[in-house]
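Chemist: prediction below, plus the sequence it came from.
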Amino acid sequence: MKISVITVSFNSAKTIRQTIESVLTQDYPDLEYIVIDGASKDGTVDILKSFGDKIKFISEPDKGIYDALNKGVKMATGDVIGTIGGDDFYPNNQVISHIAKAFEDNKTDAVYGDKQYVNLGDDQTIVRYWRSGEYVRENWLKGWMPPHLSFYLKKSAFEKYGYYITDFTCSGDYELMLRMLYKNNLSASYLPEVVMTMRNGGTSTASWKHRYRANMEDRRAWAINNLKPHWYTLWMKPIAKIGQLFMKS
């Protein structure tokens, strides 16, 4: 099983070397790494070039993060596709091999795990822990979702059910996972371990204003898929994240 990992970057020179190295040091042999850069001007491209043919990358303007992700998915030649942000890194070098084993053992369309958050400048102190839990389809109605950066999906699912919708600004990942797992009832299995370390300050967590926009886009995600959430579903989604601040790994 070949696994493709995609990073979307823009002016990520301060952190992307650690991201790349955390991918390239994975112990899984059949791994493809793709970086889609949005025409960075801060030295990111020089860093990408320094890795030679160990990574595939393009650097050009895009129409946003989901347009860039679609470029990566279409470039990917793997059976399974996952993502890692340009500010983020794998917690150990066995993540991808564990993901692959979960696919092989469970014969599912998707695999997801847990995610932990650290602050910029402090990679050692965990400030938030997202324990995803076993997959129960009905939990989508309770505001549940898997963390996108711990979510791995067969490429055939993209080809059958579509790619990221590019006019979302921060909830395109939620819409895609909702469409794949809830609307089309694809199978998913939970890998009960941390598969991603993320630095605080991502696009969808940057401010309350962003959180409001995300909530509006979450509602649109259900509507465009002709799905009807409970009245409380999309209120529970951000509320559920509060507990992550007190959860320990």
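Modeler: Great, that's in hand.

Chemist: from now on I want contacts and neighbour counts done on CA atoms only, so please keep to that.
Modeler: OK.

Chemist: where is the longest helix in the chain?
Modeler: With DSSP state H setting the assignment, residue counts place helix 208-224 as the longest helix in the chain.

Chemist: in it, what counts as buried?
Modeler: Going by neighbour count (16 or more other CA atoms under 10 Å), the buried part of helix 208-224 is 211, 213-215, 217-222.

Chemist: alongside the first one, take a look at this:
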Amino acid sequence: MLVTLITVVYNGEEHLEQTIKSVLNQTYVNTEYIIVDGGSTDRTIEIIKNYESQISTWISEPDKGLYDAMNKGVDLANGELIAMINSDDWYERNAVHSMVQAYKENPGYSIYHSDIFIINQNGKKTLRKYNKSTFKFKYYGMTYHHPTMFITAKEYRLHRYNTNLSIYSDYQLVLETFFRSSKSFFYVEIPTVNYRIGGISAKTSIYKRIQESFLVRRNVGMNYLEILFALFLELSVYVIYKLKIWN
């Protein structure tokens, strides 16, 4: 069974090679690897070319942002399962094998996902378990770990990433799947991805977060009372987090 792994990158010379190696060194070998570059001006293209013979497809052209690049990758994919691995992150060696095994043993789900290792700015590694609360997912935000998701090609034919959003489009795609059927998700209880914090979403203002959170929930059909409740919770969590930092 073919699995497609996609990396989108823009000026990612610092960590891209580690990402590529983690894909190429997977124990599951029936994969295609696609890299979508947004027209990098650093050493990104040089790094890609060093591994060109082992990369199925790569393109380098301007895009309209992260989610446009992800959609381009999905358009090029031939796999039955499709996964995104960011250019700052890397897989555990058995990641793909574990997810394929879950898919074969538990067919019929749309999204297969797992736990994740969080890597802070000092390199400290912390295991973050998946929070199973559907209430928190619906009202607090993305409790699923998007970098761990292996999504069926069939699901991607129903939903793509909304390019009008800059940080919450993955949340919208997963919410759309959830509202169609909350039983579309299969959880694999192991960490498969090492995720470096400090990307685009970490640098986004609270105003932008609230704005996109509102748009996502409106787009998926939540009523205004539900939306207001969710925004209140999100803002409360942000304020509490900031108070902890200041103290």
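Modeler: Cool, got the structure. Bear in mind that the values here come from a model prediction, so they are computed numbers and not experimental data.

Chemist: related to what we said a few turns ago, possible to save the buried residues of helix 208-224 of the first structure as a markdown table with distance to Tyr129 of the first structure?
Modeler: A markdown table is the format used below for the buried residues of helix 208-224 of the first structure (distance: CA to CA, whole Å):
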| residue | distance to Tyr129 of the first structure |
| --- | --- |
| Arg211 | 19 |
| Arg213 | 23 |
| Ala214 | 20 |
| Asn215 | 21 |
| Glu217 | 24 |
| Asp218 | 22 |
| Arg219 | 25 |
| Arg220 | 27 |
| Ala221 | 25 |
| Trp222 | 26 |
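
Chemist: for the first structure, what spans make up the strands?
Modeler: Applying DSSP state E to the first structure gives strands spanning 3-9, 31-37, 56-59, 80-83, 110-119, 122-130, 151-154, 188-199.

Chemist: what's the mean gap between the longest one and the aligned bit of the second structure?
Modeler: Relative to the second structure, and after both are superposed, strand 188-199 of the first structure has an average distance of 1.1 Å to its aligned residues, where the measure is mean CA distance after the TM-score superposition for the first structure.

Chemist: list of residues touching that strand?
Modeler: Outside strand 188-199 of the first structure, the residues within contact range by CA atoms under 8 Å, 6 or more residues apart in numbering are 84-85, 87-91, 95, 99, 102-103, 106, 108-120, 131-135, 149-150, 181.

Chemist: ok, now the fourth one?
Modeler: Around strand 80-83 of the first structure, the neighbours that count as contacts under CA under 8 Å, 6+ apart are 1-7, 73, 148-155.

Chemist: pick out the most distant pair among those.
Modeler: Greatest spatial distance in these: Met1 and His148, 20.9 Å, computed using CA to CA.

Chemist: higher neighbour count, those two?
Modeler: A count of neighbours by other CA atoms under 10 Å puts His148 above the other of Met1 of the first structure and His148, at 19 against 13.

Chemist: how about that one, what's its match in the second structure?
Modeler: Here His148 of the first structure is matched to His146 in the second structure, going by TM-score structural alignment.

Chemist: so how far is Ile197 of the second structure from the nearest residue to that match once chain neighbours are set aside?
Modeler: Excluding its sequence neighbours, the residue lying closest to His146 of the second structure (CA to CA, 6 or more residues apart in numbering) is Asp170, at 7.1 Å. Distance of Asp170 of the second structure to Ile197 of the second structure, given as CA to CA, to the nearest Å: 16 Å.

Chemist: hey, which helix is longest across the second structure?
Modeler: helix 224-246.

Chemist: now do that helix: distance to the chain's middle.
Modeler: Here helix 224-246 of the second structure shows a centroid-to-chain-centroid distance of 23 Å under the convention CA atoms, centre = their mean, to the nearest Å.

Chemist: packing partners of that helix?
Modeler: helix 134-139, helix 206-219 (3 or more CA pairs under 8 Å, 6 or more residues apart in numbering; DSSP states H and E).

Chemist: aligned partner of the residue nearest to His146 of the second structure in the first structure?
Modeler: Checking TM-score structural alignment: Asp170 of the second structure goes with Asp173.

Chemist: got the contact list for the closest residue to Leu234 of the first structure other than its chain neighbours?
Modeler: Distances taken as CA to CA, 6+ apart place Gly143 nearest to Leu234 of the first structure, at 5.8 Å, with adjacent residues excluded. Applying CA under 8 Å, 6+ apart to Gly143 of the first structure gives the contacts 232-238, 240.
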